[in-house]
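K.L.:
Output the structure for:
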Amino acid sequence: TILGMSLRTVAFLTFLFLPLQAQDLKINIGPAAGSVLQRDNDGRADIKIAGTAPRAALNKFVEARVINEKGDPLPGKDWQALERVKNTAWSGLLKSVPQGGPYSLEVRVAGTTSIDAIKDFYIGDLWLLAGQSNMEGVGNLADLEQPDPRIRSFDQSDRWVLAAEPLHQLVNAADRVHWRKDKEGNLKKLEGQDLEQYVANRKKGAGLGLSFAKAMLQRTGVPIGLLPCAHGGTSMDQWSPALKDKQGDSLYGATYRRFLATGGRIRGILWYQGESDASPKAVAAFPEKFEKLISAFRQDFLQPDLPFYYVQIGRHVNYTNQAEWNAVQEVQRKLESRIPKVGMVPAVDLSLDDAIHISTADHKRLALRLANQIAHDLHPDLENFRPYKRGPRPANAKLEGDIVRVLFAEVNGKLVSSGRLGGFSIHDSQGAPVPAVFRAQIDPRDGNSVILSISGKLPDGATVHYAAGRDPYANLNDELDMGAPAFGPLPIER
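P.N.:
Next up is the predicted model:
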């Protein structure tokens, strides 16, 4: 015996006061390693954590702290008591963790030195990427945007990884809706050697997401998380919010599931879709379906003012359903003026890497257009971007003798074109093109106007179009490289 205590009692007391081992104290709920948590309007985030502890820790406080990559506690975030351990479980909330990272979160039982930790997470902005192939990215995998450790991606297999091209990889996604069909017509997830061969042979896959994230990181200085959810060749019907309950068997359901898996709050959505709805069967319902989709995202995500930025569909080297293609573009052009917290960027002037997909080089231009508009709209604290405008938007067209003057609003600096200005045409009241424009030029005395020199008399009800058809040559921009959208019919005032 020791001081009258049996060896059994001594052994029991020794067990009670043994240092708690890291494997005994566990964080079961908290930020994933490599993840980005969405900051609030003050640039901070509350972090919910929970876990388990051994019975020896019953009724003791669990403490937590957040440290930077040098191992120093963040100001005001050194060891803080959370809750007492109850039935081997504990939980707590770390409030107002500032934007930045990489951070580590450490927990311990009060009075002990053993620690469990989550390493390498960030506080910043999350952007969801959705739509069809031009958002998925089908640019050539050459001259790619280089990764940055502060830009992370929740890849389609539900892992937080360093964001790198290609961001989208559907064939081994966590959600069945993205899988390919095998020879028997069954959905199949690629794994093992089949997946390795697919990755090794892949030549396409560059998109706008990584370039956008780097531009936003440069502008805001905060880490960026990307949620790639796009799928090539998909229509509005396939993106229907009515299919949400199908979860991973529907595009909307899979996207909603991934939104919840990353914390249930994002900075905004980037959308590029519409090509699959440019058909006689689908085009009439496109406006209503597009608006309902935006409304559903905002309602289901519990963010009524969720920013939604989209790309107006661009070119397609194809001559079928041209009127429907332009009708989709016109719906997209007009929508941004009707719904708050919505913005559009054009793509009709950009180069392609095949008959329909934006080139890798011009995905970078497109990404900058989105970043410029978003920096202006959502970040009034960024003084350099306050003067920025959305880019050329048609205001009116007027007949002045033998010219038609097309006035543009929202021009940054003045209108510019690379080479001979192209893309403008005159159409009659039924939409048929009229051979009237023999020269188009930017007014040298008014950088907001384009002058169309015309021959002959214009028919009654004549209108101006820009980038009519599916494969136009259109090259009107402003000095910030914000492109002019495809538009028409725009009535000609007399």
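
K.L.:
going forward, measure contacts and count neighbours with C-alpha atoms only.
P.N.:
Fine.

K.L.:
where exactly do the helices run in the stretch 201-350 of the chain?
P.N.:
Along the stretch 201-350 of the chain, counting by DSSP state H, counting those that start in this stretch, helices occupy 209-220, 251-261, 286-300, 322-335.

K.L.:
hmm, who's touching the last one?
P.N.:
Counting by Cα atoms under 8 Å, 6 or more residues apart in numbering, helix 322-335 makes contact with 274-275, 277-280, 283, 286-287, 312-313, 344, 468-470, 485-488, all of which sit outside it.

K.L.:
Now, of those residues, which are buried?
P.N.:
Buried members of those, counted by 16 or more other Cα atoms under 10 Å: 274-275, 277-279, 283, 286, 312-313, 344, 468-470, 485-488.

K.L.:
sorry, back to before: need the helices of the stretch 201-350 of the chain in a markdown table with distance to Pro102, can you?
P.N.:
A markdown table is the format used below for the helices of the stretch 201-350 of the chain (distance: least, Cα to Cα, whole Å):
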| stretch | distance to Pro102 |
| --- | --- |
| helix 209-220 | 14 |
| helix 251-261 | 20 |
| helix 286-300 | 30 |
| helix 322-335 | 39 |
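
K.L.:
between these, which gets nearest to Ser359?
P.N.:
Proximity to Ser359 (Cα to Cα) singles out helix 209-220 among the helices of the stretch 201-350 of the chain, at 13.0 Å.

K.L.:
tell me what the closest one is packed against?
P.N.:
Packing contacts for helix 209-220, counted by 3 or more Cα pairs under 8 Å, 6 or more residues apart in numbering; DSSP states H and E, involve strand 151-154, strand 224-228, helix 360-378.

K.L.:
Let's see this one next, to set against the first:
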Amino acid sequence: MSIKPFGVEIINGPQHWAIIQQQQGKGTIQLTGISSVMEGDVPVSAQVYARLVMEDGTGDVVSWTRCLMGDRGAWKLLLTDIPAGGLYRLETCLRLEERQPMELATRGDMIHHIGVGDIWVIAGQSNAAGYGRGAVSDPPMLGVHLLRHNGKWDLATHPFNESTQTRQSLNGEPVNPGHSPYLAFAKQVREETGIPIGLLQTALGGSPLSRWNPDEEGDLYRNMMNVIESAGGSVRGMLWYQGCSDCDEGNAASYLDRFCRMAEYWRSELCNKKLPILTVQLNRNAGYAEGEEGNHGWGKVRDAQRMAAMKLDQVYVVPSLDSPLSDIIHNSPAGNLLLGGRLAKMAVAGVYGKAVPPRAPNIIKAEVGRSLREGKLTVLLEFGDVAGELFAVGPGERIFSIHDEAGVEGVAQWRILDKNKVELALPRTLQGAACVHGYYEANPSAFPILDTGTYMPMLAFYGVAIQQEDKGE
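P.N.:
Predicted structure coming up:
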């Protein structure tokens, strides 16, 4: 025996587990639906009500509110100024007459686990999609939710980029993905800001920057914007991890300009000139075997990532060269936890303004030294953003190389001076204009120079000009 539906039905509104992007600490929920009385009831003046309550049982956020009634039981409601927070539960009911107690009103649909907070978009290639393999403790957290490929919000759990019942076929992975850095990121931001965090996964393994740049192919850019629109059209920021597929000579040389242009498109379409973009400088390719020429492409892309954070406001970069791998190129779950934590600290400080952003050591100057060391010419490197002091985990490792008209040559002897300077003892006299590289190879030293204040390695750099005294005539 079928029972005729009755009460309040929500036709349009947030999904269960949805995160609603806040605007200046407030959120908005728009609802529409239909209502009908139970067979045998004789309503005097049927009226739909809705309210928003704390899901932990601590009380109302928005008390019972009359909805605007239309023909044949249709109704609608716009709830504004909902405070950032949650999780919330939205309840509806149908009051058959004005004096009827709300507790005895006819049933209505409910929406569970709603948060008003910030949405972050994940974009890039495989290390953004999440390919970490192996066991690690990284459990879900209420208030950290994910819009899955099937178009439904859910509690965020690994793997993020799996494509069950996908509506996002364009960024579906060819194999099952694994562990991602962004659950750890979102949980830490949630804990330190107190607001729910939503994640939109739009990354695709192996994708070059051209697929994210409207000036080039741009298909993944358009896919990303469609996903953002499906989540309400507004986000707090971007999580970008990409570059391995652009390390060929042609694409590497133009990476900085193309990234900046891409960021400009993102910000324009999302109507936010200062949209935060958190990036990761490339880790290593442990299986690289394509020769010295290819090394320069990796160096150029890493340097472009370093320079983008210096050139563009609200673009941040964290290093990854100390992150362990699951295979020759993908960060392991332990490495993802490390990177997720770094990104979270950067977001909490730089985006949410709760501290000074913990930046990695970044080269600011290279100049020929004023004195010789054991009869050799020296070059002095000076670094900014050093919170403690520079510390060498593996002294004697080949980290730096000089590049001049005679070619590229590694520097075998170097030492740390003061808290933020490194002195290189050059293997030969510089020939003409010269520059210095640091960690530029596809698979550089496994023992980077660290900052004792943050324990982050220095950012890799490429082609930093060495200032030389004019010799005159």
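
K.L.:
The helices and strands packed on helix 209-220 of the first structure into TSV, with extra columns for distance to Lys389 of the first structure and mean neighbour count?
P.N.:
Compiled in TSV, those are given as follows (distance: least, Cα to Cα, whole Å; neighbours: other Cα atoms under 10 Å):
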stretch	distance to Lys389 of the first structure	mean neighbour count
strand 151-154	26	26
strand 224-228	23	28
helix 360-378	7	22
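
K.L.:
my guess is Gly115 of the second structure meets Ile19, correct?
P.N.:
Yes - contact criterion Cα atoms under 8 Å: Gly115 of the second structure and Ile19 qualify, at 4.7 Å.

K.L.:
Which of the two has more residues huddled nearby?
P.N.:
Ile19 (32 against 29; other Cα atoms under 10 Å).

K.L.:
what residues are up against the more buried one?
P.N.:
Contacts of Ile19 of the second structure (Cα under 8 Å, 6+ apart): Ile114, Gly115, Val116, Gly117, Asp118, Ile119, His145, Pro196, Ile197, Gly198.

K.L.:
Give the equivalent position in the first structure for it.
P.N.:
In the first structure, the residue paired with Ile19 of the second structure is Val36, using TM-score structural alignment.

K.L.:
Equivalent analysis for His330 of the second structure, please.
P.N.:
In the first structure, His330 of the second structure lines up with His357, judged by TM-score structural alignment.

K.L.:
neighbours of that match, just the number please.
P.N.:
Per other Cα under 10 Å, the neighbour tally for His357 of the first structure reads 23.

K.L.:
One more: Gln30 of the second structure?
P.N.:
By other Cα under 10 Å, the residues close to Gln30 of the second structure number 12.

K.L.:
State the helix or strand in which it lies.
P.N.:
Gln30 of the second structure belongs to strand 26-36 when assigned by DSSP states H and E.

K.L.:
just checking, what packs against that strand?
P.N.:
Strand 26-36 of the second structure packs on strand 7-12, strand 19-21, strand 75-83, strand 110-124, going by 3+ Cα pairs under 8 Å, 6+ apart.

K.L.:
Any buried residues in it, and which?
P.N.:
For strand 26-36 of the second structure, burial by neighbour count (16+ other Cα under 10 Å) applies to Lys26, Gly27, Leu31, Thr32, Gly33, Ile34, Ser35, Ser36.

K.L.:
One more: stretch 390-399 of the first structure?
P.N.:
The neighbour-count check on stretch 390-399 of the first structure (16+ other Cα under 10 Å) flags Arg390, Gly391, Pro392, Arg393, Pro394, Asn396, Ala397, Lys398, Leu399 as buried.

K.L.:
mind listing the strands for the stretch 351-494 of the first structure?
P.N.:
Assigned strands in the stretch 351-494 of the first structure, in chain order: 393-400, 403-409, 415-417, 424-427, 433-434, 437-442, 449-454, 463-466, 476-478, 487-493 (criterion: DSSP state E, counting those that start in this stretch).

K.L.:
Could you dump these into TSV with distance to Gly263 of the first structure added?
P.N.:
Shown next, in TSV, are the strands of the stretch 351-494 of the first structure (distance: least, Cα to Cα, whole Å):
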stretch	distance to Gly263 of the first structure
strand 393-400	37
strand 403-409	39
strand 415-417	43
strand 424-427	47
strand 433-434	52
strand 437-442	49
strand 449-454	47
strand 463-466	43
strand 476-478	39
strand 487-493	39
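
K.L.:
which residues are common contacts for Gly115 and Ile19 of the second structure?
P.N.:
By the contact definition Cα under 8 Å, 6+ apart, Gly115 of the second structure and Ile19 are jointly contacted by Pro196, Ile197.

K.L.:
Give the aligned equivalent of Leu251 of the first structure in the second structure.
P.N.:
Under the alignment (TM-score structural alignment), Leu251 of the first structure pairs with Leu220 of the second structure.

K.L.:
who are the neighbours in contact with that match?
P.N.:
Counting by Cα under 8 Å, 6+ apart, Leu220 of the second structure makes contact with Leu170, Asn171, Thr202, Arg211, Trp212.

K.L.:
which position in the first structure aligns with the first one?
P.N.:
Right, the one you point to is Leu170 of the second structure. Using TM-score structural alignment as the criterion, Leu170 of the second structure maps onto Val177 of the first structure.

K.L.:
Which of the three states applies to that match?
P.N.:
helix (DSSP: H, G, I helix; E, B strand; the rest coil).

K.L.:
what's the burial count for it?
P.N.:
Neighbours of Val177 of the first structure (other Cα under 10 Å): 20.

K.L.:
I'd like the helices and strands packed on strand 26-36 of the second structure laid out as CSV, including distance to Asn161 of the second structure.
P.N.:
Shown next, in CSV, are those (distance: least, Cα to Cα, whole Å):
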stretch, distance to Asn161 of the second structure
strand 7-12, 27
strand 19-21, 18
strand 75-83, 30
strand 110-124, 10
